[in-house]
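In: When you get a sec, could you give me coordinates for this:
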Amino acid sequence: MTLFPDWQGDLVLPPPSERKIRVGGNLIFQRPFRGARCRAQIAPSQYKGHDLIKTNLAAPFDQILLRRKGARRLKSTLPVLNAGHLSGLGDLTESTALFWDSPGALEDYAATPEQVLALWRNKFTFRAENEVEQEPGLRMPQIGALHAIAAHFAVGEQFEPATVVLPTGTGKTETMLATQVYRQLHRTLVLVPSDALRTQIFEKFVTLGVLPDAGVVPGQLPGPHVAKITTGLQSIEECRALIERANVIVALPDSLNSFPPDARAYLLDQCSDIFVDEAHHVTASTWAAVRDRFLDKRILQFTATPFRRDGKRVDGKIIFNYKLGDAQKAGYYRPINLRTVEEYGDDAARDRAIAEKAVAVLRRDRDELGLDHLLMARTRNRDRADIVWALYQELAPELHPVIVYSGPGRRQINAAALDKVLDGSADGARIVVCVDMLGEGFDLPNLKIAALHDTHKSLAVTLQFIGRFTRKGATGTIGEATVVANIADPEAETKLAALYAEGADWDVLIKRLSEERIHEELQLQDVVMSLKERGDLHAQLSLWNLRPALSTQIFRTRCTSWSPLAYEAVLPGGAESWYALDEENNLLVAVVHRTSTVDWGNYQNLENAVYDLLLARWDQAAGALFIYASDYQGLRTERMARAITSDETELLSGPAVFRILNNVEMPLVKSMGSSRIGAISFTSYFGPNVTEGLASIEKAESQLNNIACLGYEDGERVLWGGTQRKGKIWQQKSGTISTWMEWCNRTWTKVSSDVELDSNITRDFLRPQKLTAPHGAYPIAVQWGEQAQMRFSDRQFMLFDSTEVPVFLIDLGIGAVGDDGAIDIDIATEGSRSTYRLRIAADLPGGYSHDWVSGPRLKFKRAHAAEAVPLEEYLLTDPFIVRYADGTHSYNCYHIPTPLEPATYPKESLEAWDWAGIPLNRESMNRAGDRDTIQYRAFQHIENQFDLIFNDDGHGEAADLVALKDTGDGIRLCLIHCKNAHGGRISADIRNFYTLCGQAQKSMAVKHGGLPRLYVDLKRRHETWSKQGASRFLKGDMKLLSYFKEKARRAKVDFEVVLVQPGASAETVTPEILRLLATTELFLTKTTQARFRVVVSSV
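Out: Have a look, this model is predicted:
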């Protein structure tokens, strides 16, 4: 600087020309100088017509010539600027536009990758951002990640792949750039998952992003030479030409894999480092093939989530994991409001419900709150995007919805659409519809409303999608994010559950705000929110996803207050715990970590690590304490109960425990244990042996200790278990915390009942009795055994000779019944039938046999089984269940008496229909839809009563007609069983009702299997007909059936069974028929609470 310059002040130096070359069609780009504001002095120079500018910048920007107006150009090693038509230095200001007249030394400045690295040496400064003082710098997670990266690669020569986890919006891309500059990496390959992100990352490396503005690198620092691979290089020579000119290569794996193998290998081998952006994609074989070429080099993976698309963790060592909770505490994230709709209709109805809610949120944010928010609607494919876009165009045309998705000819259309999204004027788009997302890495803080019309395929992408909506933006114009989802969509519910499972931090971010949430969800929300008020458990894991078993010990208390945190004093030595306490509801939830020695050897250094769940709830009004523990003995629950209440607290034990079986119909013991009175002995009984155990108890030879009992309660199949010594009560289910609390309340109502406990509590238990001869009642139905029913899917087959037939397409029926009581069981499918005879006699091996009679000899096979087994062998372990006219059933040679004791079915309850013109021996309408049939006339009678009617007639049917009706808050499910008249005329023949009543009793399996399973069965049978050009839908369609399946997850199903037999009339039915009907009605009432109707002839 001169003592008395002609001019001094601030100048803005312009950026020089950018360097661009192409190799094999791929662009290599460099910006050697991004321009800079500097302090400057101007004085005369030795060159005529030129002044000398001296700046406070480093060479070659420290001395620059300024050509005056009218002066001739000159050649100089110094760069030369031109001020255009500037007449004199007196007119020169900071805003004067300057242009490069001659590059001089700039021509060779940072011209090669090696020169760039040399100029980067020691130019990086660790400078932390200070928002309070408004001082620029890097964010703390970026600085932490940089130190972790340096530490990881500082020791040794062989390095494990390293993963850096930075949530979306915390500066992941800038951390990449800083790593490149700080560590002066020789040649880095950057792998990205999409074309949009390839362009974005390419531009970031060219400009070095915000690093200069953050003050961590000088403003004049040259940018790297960056190659963008968009087309394949065809030779090693082309690869060499590109390698020699690039510091950074940005590519998609697919682009690299389009190279010839030798060229690709050469390029990858010449790179010193690899950055993998969005590393949850590394499962793809194309990604792995590229990355694995770097296993002996430095691999650095960046991701917003450590979870891959398949749910597993990203490979490699996580060297830095900045959690979502950390990001929110630092203010990088704002809470996400989850607003839900509950729509079970077809796609159009679901889309409209989501769109209307999302648009309402957008209008509220913009019009009422004054926030500059945008809405993104996500769909799964282009066709869906077009449909959803049209919907938003209808609902909010003034918000100018646009659509973005990839495909031929879409590049310019998408660019124009995104320009409209970025346009803040009144003509700008406030709604954008896209497939998946706008491309991973697309950054627009105003995108604060997400409408999930289709849920993301993977948790990792879901996290990315929701995460980008929480980035901080301009204070005052950007508020909290909102996600709109349809909770009637099981995929959405599953993905949200998985999101919570990934980490507790999403609890902090997601605020559930549904006006349409059902009662159970509201209860859980209240409980979870209350539990967060005290304790630290919610910071460790998501309370939403806790699923305790429905199990408890109950203690009677006499205290007036409790000390729940005293639980810690009872835990085993060395145990560590985290708790959450809801003081309003007197609920404690804790997770306990403890260790124990291994039990398979004597090793001091080997330990088992165990995590246990503990729940304790004190009902002060009832004087009852409920404790659940995943390990009751290990957590010392009886001592714990006294520690948190008082020493007077007593365990509820003894016979009162078995009050859990109150109101359980037709209880069948699955297992039990008893202790011998007067001796120290304990015996367990299972299966048919429980009869022996029950007899011993009733003779007062032994005392019942524990029991697991299957039965029916409130029309549902239940299994209760209890042990009177330990006082433990359980059901074979699990649920949320609020579900457990409600279950405890119901259980307390049972065990604290004032009803005197019958001393003979086992009297009404069903118990298997071994038969030495066939049962006397007439067999009316046969069904698959329990194992086959539990796995009723197309993964079970019966082999008719060499033909495999899925079990769901096979019909079981009673054929002939011999004079000796032998039962012929018909096993039929379309085009084939076999008959096996069940014989029961004392002189048979095992007391029974299944003998082949006719048709193909059958074999049973499960998918993945080594081979099929003969049917007779399969039935040894999973026997057919035979149902009888007296309401009892048997399997193999064991009979289960059922004390139904019915009256007679009232004649006045019979419904009489007119069957004029219908031959009474023609039952089925078949595929052709024959109208002169019993089934079609039944359809005509019920057509206006239901929304959907399905012709399920055929092998493996649930009923001849399956009917469904939406009742608003519930679903009416009706099974209509039709049967032709025996002999084709009206008569008093009881055989008209044997098969019908058998089908009715088998309907129990349909009710307890639930609508989702029925949906699968009906769908399969409909698809079989569809292949032959026929439809089973008499009313409604598959979309409506799907609607009922989804609604059934949240709605009560009212069950109804209708028997249709025109071969009887009120005048011809006999007392035996009425007793059979009454038995069937009572059986269905006890097991399903079904409404039972019987239709006969009016003539």
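
In: switch to C-alpha atoms for all contacts and neighbour counts from now on
Out: OK.

In: Can I take it that residue 957 is in a strand?
Out: No: under DSSP: H, G, I helix; E, B strand; the rest coil, residue 957 falls outside any strand and is assigned coil.

In: Can you tell me how far it is from residue 927?
Out: Residue 957 is 14 Å from residue 927, where distance means Cα to Cα, to the nearest Å.

In: this one as well, want them side by side:
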Amino acid sequence: MAVETGKYADVYRSWQQHLFNFNLAVRETQTPGLRKPQLAALYAALGHLVMAPATPATIVMPTGTGKTDTMLGLLIAGRLTRTLVLVPSDPLRSQLVEKCTELKKLREIGAVSATALNPVVRAIGSSLSADEVQQLVEANVIVATPQALQRFEQPTLEALAGLCSHLIIDEAHHVAAQTWSRVKNAFNNKPCLQFTATPFREDNQPLDGKIIYNYPLKDAQNDGYFKAIEFHPVREYNLELADQVVADKAVALLRDDRARGFNHLLIVRARSQKRAAELFELYKQHEDLSPILIHSKVHNRAKLLGEIVEKKYKIIVCVNMLGEGFDLPELKIAAIHDQHRSPAVTLQFIGRLTRVDDTLGDAKFVANIANQKVDYQMAALYKENADWSAVIRDVSQDKIAREIEKETFIEQFPEDANAEDIFGLNPNPKISAIAYHVELEYWRPEKAKHFSHKKESLQLLSINEEADTIIMVTRRETPVSWAHTSSIVDTNWVLYLAYYHTPDKTLFVHSSGDESQTNRFLNLISKDARRISGEPTFRTLHGIKLMKLQNVGLSRMRKGLRFTMHVGRDINTVIGEIENGTARKSNIFATGYEDGQRTTVGCSHKGKIWEMNSSSINDWIEWCKRASQKLNDATINPSEVLKDVLRSEKIEAAWPEGLFYADWPTSILIENEQKISLVDRAEVFNLLDVELGKPRRIDALTLEVPMRATAVDGAERQLPDITIRLLDDDYKFSCPEVRIVLPEESSFEQYLDINPLVLLAVDGSMVEGNYRYYSPNSLDLKLPVALIEPWDWGTTQIHKESMRVDRNLDTVQGFTYRRIENDYSFIFNDDGAGEIADLVAIKHNKDAIFIDLYHCKYCPQQDGQARPGARVSDVYEVCGQASRSVKWLHTEEKFFNRLLQRYQQSLPKGFDRILKGDPLDLELLRNKCHDHEMVFRFVIVQPGISADKVSADQLAVLGTSYSYIKSVSGSDVRVITSI
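Out: Model prediction:
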């Protein structure tokens, strides 16, 4: 520390002699003093600085509860020698310098007396040299942004850290940024206090630092630190009108408040500069309210901000402005045209408008509650009768509770440097383990402390006795492979994990090292451990539907051939050997579906089990618990787990007959399908709005797959066909006119060459690339006749399929709607390219949401008449549509978002898709889907099939679709026909 001289020394000496007044304000008697959260936070911070000064700590105080003055009070009450205060923005830096220089509020309430001199404050606004940093010795407080410190050379930054005794970070949820982390690293082992209203980072990672004080938002509301919040919803599903409706409502509220004598201002929130400019056109007509547009690229921004503070403008249209660090109590009305999707940012934004000021009224928020695209917690804000005061309290408490829950798990480990260092590494192990049966008395986690090996040294160890978990990190040095010398070595860091699942007496061990290292660790922490190996290991394959083996290792008992590895077309040949006992399973890695979701699973005869995934230690433990259930289930016969596995065979000479369905590659899930687009002749189509038709067999070596799409204007477009050529030992896709965007634009046909379409054949097999996949037990399955339900269609024009805009009930879709209308509370007409189903029918109870997807198809006319019969062509397309819709399983709110999007897009064309119910029903269901089970059922409606004349070919196609849907979803398929 530099020598203390001049004014700096005078100030610091005055702080040492000063007695900070910790009196609590009493509102009833108007006794001045600290607010309750300020007093509690100061006590917590001072205690932490005494007990654990080298450990980063977090203080949670909602916006408007006096967080800034708490930080300033800590400087004097804690007699901090020299403090660097890190803030996220230039406006906040300027405001903090001003407040710190005067200590105005602390002096007004009597917390700081005249004995204590105001600090010498310096602001860092640009890069400094090491010599210039030393001149900051004159300051008691240094205020900087991470952007300014980013320009510091490392030696200069270290010089600044050496000069300061403490680091305080304001708005600490920004600390994830690399610029902040660099500063924190420079201050390692120095006291670091983080202040924030929202202790969760925007990247969903935990905020480093133990929460030593949390003032709940509920208490802040009850204690009167927030004005009440009024929510004024509008409901406009026509996107072309929504902005005007929000603007009209917000301006009306502003005029009413100002007429009642409140000097309120209106802030208009937009997500982008382009959107802000569009919205400004709506507001600038109100000239008497002096609208202004401001964002980062507006000229004279600093001048405009000053004029905004002077309240020259009554309506402020902005993009991410007037947020953190901007203190203007008159901002009381917000028009939210574009919602924040992040709870953290939403809470910050709301807090700016809810500060207590007796001369001002309550905060008011206006938003369009139709089809909110936010997470389920934020969706609660946009309900018809939402109590925003309660919602932001509950969301805040829930998010903070999760952060505290994470800390609780970590705190179960000993409070020592090892645990802190381990979790500071953010471990993300591969999901893998070897399982052992171990009696409880032989589980000895404390023995891990005695780890010792001449080539491997223990570096970090932490034991969670409550959760039966060990985390250990070692350092191993081995000779390099390319030289005979001991002067240089390879250094490897090895992670060890152990989890004991008490109900099954099963120990799971993970190591990033080799088998000998794993065994050494196992023998240290347990006794008489019996590895779960051999056939029981393969129980982990149980319950995997449409299982496709990616690679298989076999142990053989032939002379000179002990082990073989098989991939691709070799796999189906060896499955028979496994089943007849001529070869033994050594290791298997497979993909498939479990509970309707894609999954991976690997297992070996030696006992190793794994997924193709890495995740947190918490997730690894949960995976171990699920694996334990299968490994210890004696009712699972390992010899039967492969009975339904998909075989593969290479397609040669000709494409197979009977291909009736095409879908996107298996790599495209519904979660990313909405983020992918196709471009055709400069027109962009979201992949969800593109539909693949029935593959056409042009000749033995050529397939064509038609594409149609719904454009932005709602019109249907026919896109270029996708051509698939079968080559001698390969395949080739062709669609040169189309490009794919994910997220960058590239060749669509090149993408398909790597990620081929999935084609379904009548016999139940699937084609990907130039390979055909099938399960012998599901080939040529016929639909169970019991699932056929014949209807009397009367005089319905069954050759007409769709109701269209005019709701023509004399159609297949219209008759179906009339037939089912009384069975459901909500029915949606989703007919058209990109549909989920022709009719989406929903009913629900207190526990579950039942969603029936009706896929309708017309009966083609022959000689001017539509006659039901046994034509197999009548079932191809409708079965393909039903098979395709199974991908909407487990999509939760995305399913309802899609319906709401389709509803909104159709309204400008006069097409109201809701046949029964109203849009509010969709919103309520979207909110409920997070805590209700969603049960999907699938219905094929084809009056062209005669139940009396149904053919074997028709039953085969229906059976293939039934088998596919049943395997993925577990649901049965109803088939509606004619009599």
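
In: Settle it for me: which of residue 957 and residue 927 of structure 1 has more neighbours?
Out: residue 957 (20 against 14; other Cα atoms under 10 Å).

In: What does the more buried one correspond to in structure 2?
Out: Under the alignment by TM-score structural alignment, residue 957 of structure 1 pairs with residue 835 in structure 2.

In: Residue 888 of structure 2 versus that match, what's the distance?
Out: 11 Å.

In: For the stretch 1-150 of structure 1, which segments are assigned as strands?
Out: Counting by DSSP state E, counting those that start in this stretch, the stretch 1-150 of structure 1 has strands at residues 7-13, 19-23, 26-30, 36-44, 50-55, 63-67, 80-82, 99-102.

In: hang on, I meant the stretch 651-800 of structure 2
Out: Applying DSSP E, counting those that start in this stretch to the stretch 651-800 of structure 2 gives strands spanning 659-663, 677-680, 683-686, 690-692, 696-699, 702-710, 716-726, 731-734, 738-741, 745-747, 758-761, 766-768, 771-774, 788-791.

In: can you redo these as JSON lines with mean neighbour count and distance to residue 39 of structure 2?
Out: As requested, the strands of the stretch 651-800 of structure 2 are exported to JSON lines (neighbours: other Cα atoms under 10 Å; distance: least, Cα to Cα, whole Å):
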{"stretch": "strand 659-663", "mean neighbour count": "23", "distance to residue 39 of structure 2": "62"}
{"stretch": "strand 677-680", "mean neighbour count": "20", "distance to residue 39 of structure 2": "55"}
{"stretch": "strand 683-686", "mean neighbour count": "16", "distance to residue 39 of structure 2": "54"}
{"stretch": "strand 690-692", "mean neighbour count": "22", "distance to residue 39 of structure 2": "60"}
{"stretch": "strand 696-699", "mean neighbour count": "14", "distance to residue 39 of structure 2": "76"}
{"stretch": "strand 702-710", "mean neighbour count": "20", "distance to residue 39 of structure 2": "60"}
{"stretch": "strand 716-726", "mean neighbour count": "19", "distance to residue 39 of structure 2": "65"}
{"stretch": "strand 731-734", "mean neighbour count": "19", "distance to residue 39 of structure 2": "69"}
{"stretch": "strand 738-741", "mean neighbour count": "21", "distance to residue 39 of structure 2": "55"}
{"stretch": "strand 745-747", "mean neighbour count": "14", "distance to residue 39 of structure 2": "56"}
{"stretch": "strand 758-761", "mean neighbour count": "22", "distance to residue 39 of structure 2": "64"}
{"stretch": "strand 766-768", "mean neighbour count": "21", "distance to residue 39 of structure 2": "67"}
{"stretch": "strand 771-774", "mean neighbour count": "20", "distance to residue 39 of structure 2": "69"}
{"stretch": "strand 788-791", "mean neighbour count": "16", "distance to residue 39 of structure 2": "72"}
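
In: Residue 56 of structure 2 is nearest to which of the ones you listed?
Out: Distance to residue 56 of structure 2, taken as Cα to Cα, is lowest for strand 738-741 among the strands of the stretch 651-800 of structure 2, at 43.3 Å.

In: In terms of secondary structure, what does the closest one contact?
Out: Judged by 3 or more Cα pairs under 8 Å, 6 or more residues apart in numbering; DSSP states H and E, strand 738-741 of structure 2 is in contact with strand 677-680, strand 745-747, helix 748-754.

In: Of all the ones you listed, which one is nearest residue 81 of structure 2?
Out: Of all those, strand 745-747 comes closest under Cα to Cα, at 55.6 Å.

In: Which residues does that closest one contact?
Out: 736, 738-740 (Cα atoms under 8 Å, 6 or more residues apart in numbering).

In: redo that, cut-off 7 Å
Out: The contact list for strand 745-747 of structure 2, computed with Cα atoms under 7 Å, 6 or more residues apart in numbering, reads 739-740.

In: Tell me roughly how far it lies from structure 1 on average.
Out: In the superposition with structure 1, the average deviation recorded for strand 745-747 of structure 2 is 4.4 Å (mean Cα distance after the TM-score superposition for structure 1).

In: re earlier: now render the strands of the stretch 651-800 of structure 2 as a markdown table, adding distance to residue 815 of structure 2.
Out: Compiled in a markdown table, the strands of the stretch 651-800 of structure 2 are given as follows (distance: least, Cα to Cα, whole Å):
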| stretch | distance to residue 815 of structure 2 |
| --- | --- |
| strand 659-663 | 26 |
| strand 677-680 | 35 |
| strand 683-686 | 31 |
| strand 690-692 | 25 |
| strand 696-699 | 31 |
| strand 702-710 | 25 |
| strand 716-726 | 25 |
| strand 731-734 | 41 |
| strand 738-741 | 39 |
| strand 745-747 | 44 |
| strand 758-761 | 30 |
| strand 766-768 | 34 |
| strand 771-774 | 37 |
| strand 788-791 | 10 |
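
In: Can you check which of those gets nearest to residue 421 of structure 2?
Out: The nearest among the strands of the stretch 651-800 of structure 2, by Cα to Cα, is strand 738-741 at 41.4 Å.
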